[in-house]
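**Q** Below: sequence and its predicted model.
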Amino acid sequence: MTLADAFVSKRNNFTAVRLLAALAVVLSHAFYISTGVTESEPLISSTGLSLGGHAVNLFFGISGCLILASWERHPDPLRFALARTLRIMPALIVAACVMVVSGMWLTQLPLTDYLTSSKLGAFLLKAFSFNARATLPGVFESQVPTNIVLMTIWTLKYEVAAYLGVLVFGLIGLTRSRFFYPVALTVCIAAEVALALWPEIAQKHTSLPHFARFGFCFVLGMSAWRFRAYVRLDGTLFLVAIAALATATLFGGLPRALLYPAEIYAGLWVALSPRLPVVGWLQQTDLSYGIYLYGWPISQALQVQWPGVGMPSLVALSMVLAVGAAALSWIMVERPSVRALPRMTAWAMMRATKPIIVAPSQNPSNG
């Protein structure tokens, strides 16, 4: 079976894969929050990336595949922009506001000082612009390694940049070209090699490694969709991908750029393979974004309120509470926002095409 066959069947576990990836991010961050040492996070010593980092790679790979598919089904820039905005911004806005309210209980400052602090407005503005360094006055000032409130939102700006890339390249027709993808992948590989050979570039321009890494994963996903008729869901290839990831985990030494195709292929195989049962209820319930947003502050709050919590308890409680918060976010914010897309698109189209009526000028001499 090819990817094309699997997509035609509309039978998939994408939401389940994203759920597992989001939980992996929570697990990975719990190690850092508990120990205060970045190197304590799983996989970072052997692969150069934490478990959470690899999970984010998978997010970008799946996103590249599905976002390009969405563009090809509906190549309308207005609808595309609205769909992406409605998927990201409402939940982020609500999460930031929830943290401001939660800060009244979490802050070490007197409540009046907290509520009158100018940092509240600054926090919201930074959060809405995907600035992970947004902090709240007196919140997470002790017992945890950092006072950052919404750590994971820093990756959203790269996600938005990838969406803009699909929009621009789609509008000029490059996404339909068979030659665009080999060229784009070559550029991504060249960027990874250059950053490995000249690390001072990454030290001077700290965002470049993230652009290179996330861009590579996103383009891999796009390529999988573009050549879906030729990409086979092969059990042997899946085992090879898993073996490569296991080798890197156990022994290290493999370039990270070699791991990206392996983990993205493995993720697509799990999501689309007919050999695996479909988790039916998850197809209509995507908790991954909510877990991604709330997992970090929940772990931080647990560590602050319960300083003696052990690692197993911190991980278990963080996951359970993050899933609960994500369920509320999905039911109350994300699902209604996604369902509002047709109405919002129709309204925006009506506004865009509404004729402008210019009132005729009156000549004073005519009365």
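**A** Happy to help now that I have it.
**Q** C-alpha only now, for contacts and for neighbours.
**A** Will do.
**Q** Name the single longest helix found in this structure.
**A** helix 77-106 (DSSP state H).
**Q** what comes up buried for stretch 155-163?
**A** Under the neighbour-count criterion of 16 or more other Cα atoms under 10 Å, stretch 155-163 has Thr155, Leu156, Tyr158, Glu159, Val160, Ala162, Tyr163 buried.
**Q** still on that earlier bit, show me what the longest helix of the chain is packed against.
**A** helix 111-115, helix 119-128, helix 156-171, helix 288-305, helix 335-339, helix 341-353 (3 or more Cα pairs under 8 Å, 6 or more residues apart in numbering; DSSP states H and E).
**Q** right, so these: which one is the most enclosed?
**A** helix 288-305 (a mean of 23; mean count of other Cα atoms under 10 Å).
**Q** how about the helices of the stretch 201-350 of the chain, start to end?
**A** Applying DSSP state H, counting those that start in this stretch to the stretch 201-350 of the chain gives helices spanning 208-226, 235-251, 256-272, 288-305, 311-329, 335-339, 341-353.
**Q** so which of these gets nearest Thr116?
**A** helix 288-305 (22.1 Å; Cα to Cα).
**Q** how big is the angle separating that closest one from helix 77-106?
**A** 20 degrees (axes from the mean of the first three to the mean of the last three Cα atoms, to 10 degrees).
**Q** List the buried residues in stretch 33-53.
**A** Buried residues in stretch 33-53 (16+ other Cα under 10 Å): 33-34, 36, 38, 40-44, 46-53.
**Q** to the chain's geometric centre, what's the distance from that stretch?
**A** Taking Cα atoms, centre = their mean, to the nearest Å, the mean C-alpha location of stretch 33-53 is offset from the chain mean by 19 Å.
**Q** do the same with stretch 251-269
**A** The chain centroid and the centroid of stretch 251-269 are separated by 18 Å, computed with Cα atoms, centre = their mean.
**Q** And for stretch 204-220?
**A** 14 Å.
**Q** Run through who's touching it.
**A** 57-58, 60-65, 158, 162, 181, 184-185, 188-189, 191-192, 195, 202, 257, 260-261, 264 (Cα atoms under 8 Å, 6 or more residues apart in numbering).
**Q** what do you get for stretch 260-276?
**A** In contact with stretch 260-276 (Cα under 8 Å, 6+ apart) are residues 3, 6-7, 11-14, 16-17, 54, 57-58, 61-62, 216-217, 220-221, 233-234, 238, 241-242, 244-245.
**Q** next up, a second structure to put side by side with the first:
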Amino acid sequence: MTTLAQRIEETGGRASGFDYLRLTLAVAVLLVHSVDTTYGLPANDALFGSWLRPFIRAILPMFFALSGFLVAGSLLRSRGIGTFLWMRAVRIYPALTVEVLLSAFILGPIFTSYTLGQYFSDPLFLRYLVNATGHISFLLPGVFNDNPHPNTVNTQLWTVPFELYCYLTLAVLALAGLKNRRAMGILSIVVISLSLFLYKSFSQSLALTPIGPVSGYLLVASFLAGVMAYLYREVIPYSRPLLWGTLLASLLLLSVVPGGDFLAPLPVAYATAHLGLLNPRRIKLVQGADFSYGIYLYGFVVQQAVVSIEAIPRLWYVNFVVAGLVTSAFAAFSWYWVEKPMLRFKHWSALRRPAPV
């Protein structure tokens, strides 16, 4: 039977499925947030209580599992932990910093209900700039106060600290010998998932049965499960029946099974890796470009801006289309003017020579 490792070789290590999956998940996030930005948090709660719940709750764990699978390969190809962390920083921070600066210095002054003097002197303004470090704040002074989802500039940034935790956890595991002691990774997933299980069991704010948005603990566990799928790629089968089985298990665990979040990371990771290793023909949209990060960074803030413009009807599908078009433009800007140019510096040696013109 074909294994994940053999499938990776068959696709030349560049399966197009990962490109399509990243883009699909990013657009799915935009689609979900078209509801709460347009109608408010009660509508968001109703959405999570509908038949769509398992699909919605699977989006971010799949995002993190996909990242774990691909980043594990990056780790094994890196010359050292320092190089690995540098590559992650180059991929994450420049685009994040530009988004934060654009939100604070351009979008904020346009949409604030404060005077410019009040806006720039408010402590919330400076606190928002700290988002560029991964320490997240959602407020800008006087911005989107009257929106259906009020007082929130970019809720999507809540996952950034957990993404950083993932990279740091993986670096620590690598220093401890993860490459040669793969069982440590599985043990880490169990510990993190158990922590999630206990937290949800004793928390007064979260029910044991999965209902609302996913937790950061689940995202980190899903990331590590993606790492494990890559490290065990030579023994894990690439099986269509296993794909359907893990997809079904993931949806059930993330929606109806009490304590299901504790068990979900491994099936989520397998289903994500399998889908990513599909290799359909690349269309021009995904040839040499990755707009998913830009869509994820700019989607919510653009949706909030669209909702605040009175001339645009407050309908979820209008928000999705209009904000989707504007977000796509910002995502293209982010990729071609920020992310792609910065990738020239992903190797340490690039810092010691002038960048090519």
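**A** That came through, no problem. All figures in this text were calculated on a predicted structure; none of them were measured in a lab.
**Q** Name the residues of stretch 265-282 of structure 1 that are buried.
**A** So for stretch 265-282 of structure 1, counting by 16+ other Cα under 10 Å, buried means Tyr265, Ala266, Gly267, Leu268, Trp269, Val270, Ala271, Leu272, Ser273, Val278, Leu282.
**Q** returning to what we had before: TSV for the buried residues of stretch 155-163 of structure 1, including distance to Arg176 of structure 1?
**A** Putting the buried residues of stretch 155-163 of structure 1 into TSV (distance: Cα to Cα, whole Å) gives the following:
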residue	distance to Arg176 of structure 1
Thr155	27
Leu156	26
Tyr158	23
Glu159	21
Val160	21
Ala162	17
Tyr163	16
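**Q** From those residues, pick the one nearest Ser329 of structure 1.
**A** The closest of the buried residues of stretch 155-163 of structure 1, once distances to Ser329 of structure 1 are taken by Cα to Cα, is Leu156, at 17.4 Å.
**Q** Not counting sequence-adjacent ones, nearest residue to that closest one?
**A** Phe130 (6.1 Å; Cα to Cα, 6 or more residues apart in numbering).
**Q** returning to what we had before: Leu78 of structure 1 is nearest to which of the helices and strands packed on helix 77-106 of structure 1?
**A** Between Leu78 of structure 1 and those, the tightest spacing by Cα to Cα is seen for helix 341-353, at 7.3 Å.
**Q** Next, the angle helix 77-106 makes with the closest one.
**A** Using the same axes, to 10 degrees: helix 341-353 of structure 1 against helix 77-106 is 120 degrees.
**Q** Trace Tyr230 of structure 2 over to structure 1, please.
**A** Under the alignment by TM-score structural alignment, Tyr230 of structure 2 pairs with Trp225 in structure 1.
**Q** Kindly report the same for Trp158 of structure 2.
**A** That one, Trp158 of structure 2, aligns with Trp154 by TM-score structural alignment.
**Q** In contact with its match, which residues are there?
**A** Counted by Cα under 8 Å, 6+ apart, Trp154 of structure 1 has contacts Phe130, Asn131, Ala132.
**Q** which one of these is nearest Pro307 of structure 1?
**A** Distance to Pro307 of structure 1 across the contacts of Trp154 of structure 1 (Cα to Cα) is lowest for Ala132, with 23.8 Å.
**Q** Trace the residue nearest to Leu156 of structure 1 over to structure 2, please.
**A** With TM-score structural alignment as the criterion, Phe130 of structure 1 matches Gly134.
**Q** ok, that match touching Pro161?
**A** Yes - Gly134 of structure 2 lies in contact with Pro161 (Cα atoms under 8 Å); the separation is 5.5 Å.
**Q** sorry, back to before: cool, now which of the contacts of Trp154 of structure 1 survive the switch to structure 2?
**A** Among the contacts of Trp154 of structure 1, the contacts conserved in structure 2 (both residues aligned by TM-score structural alignment, their matches' Cα atoms under 8 Å) are Ala132.
**Q** And the helices and strands packed on helix 77-106 of structure 1: which comes nearest Asn147 of structure 1?
**A** Set against Asn147 of structure 1 and scored by Cα to Cα, those come closest in helix 288-305, at 8.7 Å.
**Q** same for that closest one, what does it pack against?
**A** Against helix 288-305 of structure 1 (3+ Cα pairs under 8 Å, 6+ apart) you get helix 14-35, helix 77-106, helix 311-329.
**Q** what's the mean deviation for it versus structure 2?
**A** Superposed on structure 2, helix 288-305 of structure 1 shows a mean distance to its aligned partners of 0.6 Å (mean Cα distance after the TM-score superposition for structure 1).
**Q** In structure 2, which residues correspond to that helix?
**A** Residues 292-309 of structure 2 are where helix 288-305 of structure 1 lands, counting by TM-score structural alignment.
**Q** got a list of contacts for the matching stretch?
**A** Stretch 292-309 of structure 2 has contacts (Cα under 8 Å, 6+ apart) with 22-23, 26-27, 29-30, 33-34, 37-38, 95-96, 99, 103, 111, 144, 146-147, 149, 153-157, 312-314, 319-320, 322-324, 326-328, 330-332, 334-335.
**Q** Also stretch 48-62 of structure 2?
**A** Contacts for stretch 48-62 of structure 2 (Cα under 8 Å, 6+ apart): 25, 28-29, 32, 47, 211-214, 218-219, 222-223, 250-252, 254-255, 265, 268-269, 272.
**Q** Filter those down to the buried ones and hand me the PyMOL line.
**A** Buried subset of those, written as a PyMOL selection, criterion 16+ other Cα under 10 Å:
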select buried, resi 25+28+29+32+47+211+212+214+218+219+222+223+250+251+252+254+255+265+268+269+272
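**Q** okay, now Ala325 of structure 1: neighbour count?
**A** 19 (other Cα atoms under 10 Å).
**Q** so what corresponds to it in structure 2?
**A** Matched by TM-score structural alignment, Ala325 of structure 1 corresponds to Phe330 in structure 2.
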